[in-house]
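Visitor: Predicted model and sequence below, questions to follow.
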Amino acid sequence: MSQSKCILKCKLVLLFSLLFWIISLNPSNAQNINAEQLIKASINYHDPELNWKTFKDTLIVEMTTPNQTPRVSKVHINNLNNDFYLKVEKDGNNFSYNIASNKCDMTLNGNSNFNESDAKKFNLNCDRGNMLKNYYTYLYGMPMKILDPGAIISNKVERKSFHGKDYLVIIVSYSPEVGSDIWFFYFNPKNYALEAYQFFKSDDNGKIITDTGEYILFEGETIINDIKLPKIRKWYYNKNNQYLGTDTLTN
């Protein structure tokens, strides 16, 4: 074989190898991805520096709901020490939870001494404080927290159209000690961004109860601690698509 033909053949082999490598990385081939790969790709999009585990920052969340005055929540999350602080302001009142070192402290309008009637009126108790801690750290910690202990992740990735957009979808259930809800996570097939999630209650056999739960659609992003978080989340009932409210990160 002449030297020129050998060089040409080598160039063609190199070209086809390069094309194969590019195609293999193309998100359009996402039908070949499994759930673990999809989650890790999404984490790489949202939290490329893996900062969530040591996240220590404050989120300012404004919640608007139909026929209600806005509610503003100051949410401080310290994942390194597992500490949590929440202050909520609404209708001229404010209450707070401070959960640190396995202790729970509460205040109402700046006063830690409030009566039982006010505690009931504002639903102030440490069980609710811990529930709110789990709520904020779970949902704003997505997709990173999908891999938490107790998660049972279906390996199959589905393609699904959901409210006018195409998504890659994974289904996650949980061991009994963690919870009984079944979650669907919706990822952009081009960049693997998490753009919606949805949950249903389940029956005693672990089957979805279809007229339960809610779905949440995202709009925009806010970067905090180098993590891309959903700026706007809109909440709806699964059973009838009734709009429930919107929370907005105002940081």
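Guide: Now that the structure is in, tell me what you want to look at.
Visitor: use CA for all of it now, contacts and neighbours both
Guide: OK.
Visitor: ok, and the closest non-adjacent residue to the residue most central in space within the chain?
Guide: Residue closest to the average C-alpha location in the chain (Cα atoms, centre = their mean): Met142, at 2.9 Å. The shortest distance from Met142 to any non-neighbouring residue, by Cα to Cα, 6 or more residues apart in numbering, is to Leu194 (7.9 Å).
Visitor: What count of nearby residues applies to Asn123?
Guide: 13 (other Cα atoms under 10 Å).
Visitor: so how far is Phe95 from it?
Guide: Here Asn123 is placed at a distance of 10 Å from Phe95 (Cα to Cα, to the nearest Å).
Visitor: now do Asn29
Guide: Distance from Asn29 to Phe95, by Cα to Cα: 49 Å.
Visitor: Glu219 now?
Guide: Distance from Glu219 to Phe95, by Cα to Cα: 29 Å.
Visitor: try this one side by side with the last:
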Amino acid sequence: MKLLFTLLFFCYAFNGISQNITTTQLLDNAIEYHNPNGDWHSFNNEFTVVMTTPNSPKRTSKITINLPDEYFSVKATKDTVTTTYTVNKGKCLMQYNGKAIDSITAKEKKMSCDRATLYKNYYTYLYGLPMKLKDPGTNLNDKIEKKTFKGKDYLVLKVTYDEAVGSDMWYFYFNPKTYAMEVYQFFKTDKNGKEKPDTGEYILLSEEAVVNGIKMPKVRAWYYNKDDKYLGTDTLVQE
């Protein structure tokens, strides 16, 4: 009887949370958890991410993000090759094995300023979550979903983006007790904006590292949605 009461209480509490909180409040609570001191907009720090993938050498990326000065840099080493992309107040600089290169050499090495901007947006977005969900062009669904994923219960926030920002459909999974972000998932959409269920990936977040006052996921493991195939893991390393 005691066990039954405990289970009923948990279900009631979980239902109550999901029914009484708005999507904006859920996001604000998640931001309060990950960015308790409001440090994201003044973020100025560096960290290292080690990517491991099946049947491939690891890639070590040293990332520098300075939001106030509009500066971003990623120095990535894989095997014997090191590439560096820097975006400084919109100006792109590239290096190959420590030497600055021009546009012709960059093209030969399959490097480009478009790729530099892509890396800047990619790393700033993923390591700036959930704060980045406050950015213009981000559309929060007005309903919070309850989902059980990999045996755990979550409050799930569905997010779409203005056409100029992106076409993927994203889901962010938050711990119903702490509001920590523990999973995110995205799907491609068709020309009508409808979700394509056999596309996209989900990312499991585990452990935490505090960088510049921000609680970031230390480990991110990537999988395909369609078949749960493992793709790789990013591990944040602080030096």
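Guide: Looks like it arrived, so ask away. Quantities reported herein were computed from a predicted structural model and do not represent experimental measurements.
Visitor: The residue nearest to Met142 of the first structure and Ile227 of the first structure, how far apart?
Guide: Taken as Cα to Cα, the span from Leu194 of the first structure to Ile227 of the first structure is 12 Å.
Visitor: the more surrounded of these two?
Guide: Leu194 (26 against 21).
Visitor: mind checking what the more buried one lines up with in the second structure?
Guide: Here Leu194 of the first structure is matched to Met181 in the second structure, going by TM-score structural alignment.
Visitor: Quick check, that match in contact with Val156.
Guide: No: applying Cα atoms under 8 Å, one finds Met181 of the second structure not in contact with Val156, separated by 9.6 Å.
Visitor: Run through who's touching the longest helix along the second structure.
Guide: Using DSSP state H to assign secondary structure, the helix with the most residues in the second structure is helix 2-20. Residues from elsewhere that reach helix 2-20 of the second structure (Cα atoms under 8 Å, 6 or more residues apart in numbering): 144-146, 155, 176.
Visitor: corresponding residue for Thr248 of the first structure in the second structure?
Guide: Thr248 of the first structure maps onto Thr235 in the second structure, by TM-score structural alignment.
Visitor: again, but for Ile146 of the first structure
Guide: Checking TM-score structural alignment: Ile146 of the first structure goes with Leu133.
Visitor: where does its match fall, helix, sheet strand or coil?
Guide: helix (DSSP: H, G, I helix; E, B strand; the rest coil).
Visitor: burial measure for the aligned partner of Lys194 of the second structure in the first structure, as a count.
Guide: Counting by TM-score structural alignment, Lys194 of the second structure corresponds to Lys207 in the first structure. Close neighbours of Lys207 of the first structure, defined as other Cα under 10 Å, add up to 13.
Visitor: Same question for the one 10 residues further on.
Guide: Around Leu217 of the first structure sit 19 other residues, with neighbours defined as other Cα under 10 Å.
Visitor: measure it to Ala119 of the first structure for me?
Guide: For Leu217 of the first structure, the distance to Ala119 of the first structure - Cα to Cα - is 33 Å.
Visitor: repeat for Phe185 of the first structure
Guide: 36 Å.
Visitor: what does Met63 of the first structure give?
Guide: In terms of Cα to Cα, Met63 of the first structure sits 22 Å off from Ala119 of the first structure.
Visitor: more neighbours, the two?
Guide: Met63 (20 against 14).
Visitor: wait, what's in contact with the match of Thr248 of the first structure?
Guide: Contacts of Thr235 of the second structure by Cα under 8 Å, 6+ apart are 49-51, 218-220.
Visitor: Double-check that it belongs to a strand.
Guide: Yes: under three-state DSSP, Thr235 of the second structure falls within a strand.
Visitor: Secondary structure element for the closest residue to it other than its chain neighbours, which one?
Guide: Leaving out its chain neighbours, the residue that sits closest to Thr235 of the second structure by Cα to Cα, 6+ apart is Val219, at 4.6 Å. Assigned by DSSP states H and E, Val219 of the second structure belongs to strand 214-224.
Visitor: coming back round to it: what about the residue nearest to Met142 of the first structure, distance to Ser42 of the first structure?
Guide: When distance is defined by Cα to Cα, Leu194 of the first structure is 7 Å away from Ser42 of the first structure.
Visitor: so what sits against both of these two?
Guide: Both Leu194 of the first structure and Ser42 are contacted by 143, 187, under the criterion Cα under 8 Å, 6+ apart.
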